[in-house]
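> Let's see this in three dimensions:
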Amino acid sequence: MDVKDKKRGRPIRGKDSLDKDVIITTAKALMLEDGKTPSIRQLALALQVDAMAMYYYFKNKEDLLEAVTISLVNEVYSPSNRGGWEGELEQLCFSYLILLKQYPGLLETLLGMTSTGPATVFRSRYLKIISDLNLGDQIETQSLNLLVDYLHGFALAMKYNQSKEHLLIEDIRGPLSLIQRILVKI
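Now for the predicted structure:
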């Protein structure tokens, strides 16, 4: 179907109608397949709609990008408070790195965004995990920044590592343990 065959303007309602969830799901599938964030045109082509139809659901590309990345970050481990905080933090970090590995272009997308929606999701999960430590706002923020910078650096090292020894997500256990010991002593 080319652009001439597509209906312009507001999408039609029906059983195969377009909605935010369909757009987000398709964008995530394209990211998984291509390793990068799809353009509005690529997304419209995959959905067989006019590119302008995207703007009925999202005010601009940044709005769409934020919705897609929030949807992806929402897949990261959500603390249950059933285990110790150290295990919860490890699961959060592991699942975040798995997500970044599964979607190779996601980290660069997150780092280039001006919105904070995806970071807010991760932050709220982190704060829930460490809430019983009563660290205070400044230490919570500083420890989160340290952890996230470490995880992003590790994700980049995993992605671009050219050596014969591949980095494994489990390799973060030592540094993560150090961060956990520091948090307990504060």
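
> C-alpha only now, for contacts and for neighbours.
Noted.

> Which secondary structure state does residue 41 sit in?
Three-state assignment for residue 41 (DSSP: H, G, I helix; E, B strand; the rest coil): helix.

> Residues contacting stretch 102-109, please?
The contact list for stretch 102-109, computed with C-alpha atoms under 8 Å, 6 or more residues apart in numbering, reads 31, 32, 35, 36, 37, 69, 100, 152, 155, 159.

> can I assume the last one is in contact with residue 98?
No. Contact criterion C-alpha atoms under 8 Å: residue 159 and residue 98 do not qualify, at 11.6 Å.

> the longest helix in this protein is where?
helix 137-160 (DSSP state H).

> Show me which positions of that one end up buried.
Residues of helix 137-160 classed as buried by neighbour count (16 or more other C-alpha atoms under 10 Å): 140, 143, 144, 147, 148, 151, 152, 154, 155, 156, 158.

> Please generate a structure for the following sequence too, so the two can be compared:
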Amino acid sequence: MPKTATHGTSRAPLSREKVLHTAVRLADEHGLTALSMRKLAQTLGVEAMSLYNHVTNKDDLLDGIADLVVAEMDTPAVGGDWKAAMRARAMSAHEVLLRHPWATGLIGSRLNVGPAMLRYVDATVGCLRSAGFSYQQADRAWNAMDSHIYGFTLQEVNFPLQPDEYASAAAQFLPQIPVDQFPYMNALTQLVIAGKHSGRADFTFGLDLILDGLERLLGESA
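The predicted structure is shown next:
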């Protein structure tokens, strides 16, 4: 007599990839400080000790999720228009970090560099080197760009106001900056209140300044 098929739910086998992707989702939902091995195990429906078959410890977990986030960023091609490639790289990194606000500080703090980060940096240096930058210039260039990317993003995700709140906040702030004491701050705030200046920091403004400066440097080095 044939056996009757069972329709119970079967749990997919645990893997390092599954552990890391679940950890990223938890960090996105609750923040990095809320990510614990116990919470991760509960979400996966396993005992906490089971996780250690796939990650060595908490540091290994953090290394892994940092590398997963880097893997989402566009990697520049070697050859072609270096300036367009670097701009696309920066825009992609900024968008990825806004999707994962907790990752901005984490990525820069890891000592153990994962395969995605190695590919990312190697391609970045290769793109700049093929454009004519020296290795020393390429290294300084991508570090300058990344300082803008990570610093700007960190400020953006921690800023206490939404864009549609800037004008009203500026109006409330105006009495604290009388024109006779702070004439330039007062004038700038008036522009925000009047809708003539958004008051928002512009990621592309700083990025294009860096890229234009690098372009001039490359021309001077030729």
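
> Format the buried residues of helix 137-160 of the first structure as JSON lines; extra columns: distance to residue 181 of the first structure.
Listed next are these as JSON lines, based on distance: C-alpha to C-alpha, whole Å:
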{"residue": "140", "distance to residue 181 of the first structure": "14"}
{"residue": "143", "distance to residue 181 of the first structure": "12"}
{"residue": "144", "distance to residue 181 of the first structure": "14"}
{"residue": "147", "distance to residue 181 of the first structure": "13"}
{"residue": "148", "distance to residue 181 of the first structure": "17"}
{"residue": "151", "distance to residue 181 of the first structure": "17"}
{"residue": "152", "distance to residue 181 of the first structure": "21"}
{"residue": "154", "distance to residue 181 of the first structure": "20"}
{"residue": "155", "distance to residue 181 of the first structure": "22"}
{"residue": "156", "distance to residue 181 of the first structure": "25"}
{"residue": "158", "distance to residue 181 of the first structure": "25"}
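
> Could you report the distance from the residue nearest to the spatial centre of the first structure to residue 55 of the first structure?
The structure's the first structure has its C-alpha centroid closest to residue 73; by C-alpha atoms, centre = their mean the separation is 3.4 Å. According to C-alpha to C-alpha, to the nearest Å, residue 73 of the first structure stands 23 Å off from residue 55 of the first structure.

> ditto for residue 62 of the first structure
Taking C-alpha to C-alpha, one finds residue 62 of the first structure at 11 Å from residue 55 of the first structure.

> Could you check which of the two has the larger neighbour count?
residue 55 (16 against 13; other C-alpha atoms under 10 Å).

> what's the counterpart of the more buried one in the second structure?
Here residue 55 of the first structure is matched to residue 52 in the second structure, going by TM-score structural alignment.

> roughly how far apart are that match and residue 70 of the second structure?
Residue 52 of the second structure is 23 Å from residue 70 of the second structure, by C-alpha to C-alpha.

> ditto for residue 160 of the second structure
26 Å.

> And for residue 63 of the second structure?
11 Å.

> Next: residue 166 of the second structure.
For residue 166 of the second structure, the distance to residue 70 of the second structure - C-alpha to C-alpha - is 32 Å.

> list the contacts for residue 31 of the first structure?
Contacts of residue 31 of the first structure by C-alpha under 8 Å, 6+ apart are 37, 38, 103, 105.

> among the residues you listed, who's most crowded?
residue 37 (24 neighbours).
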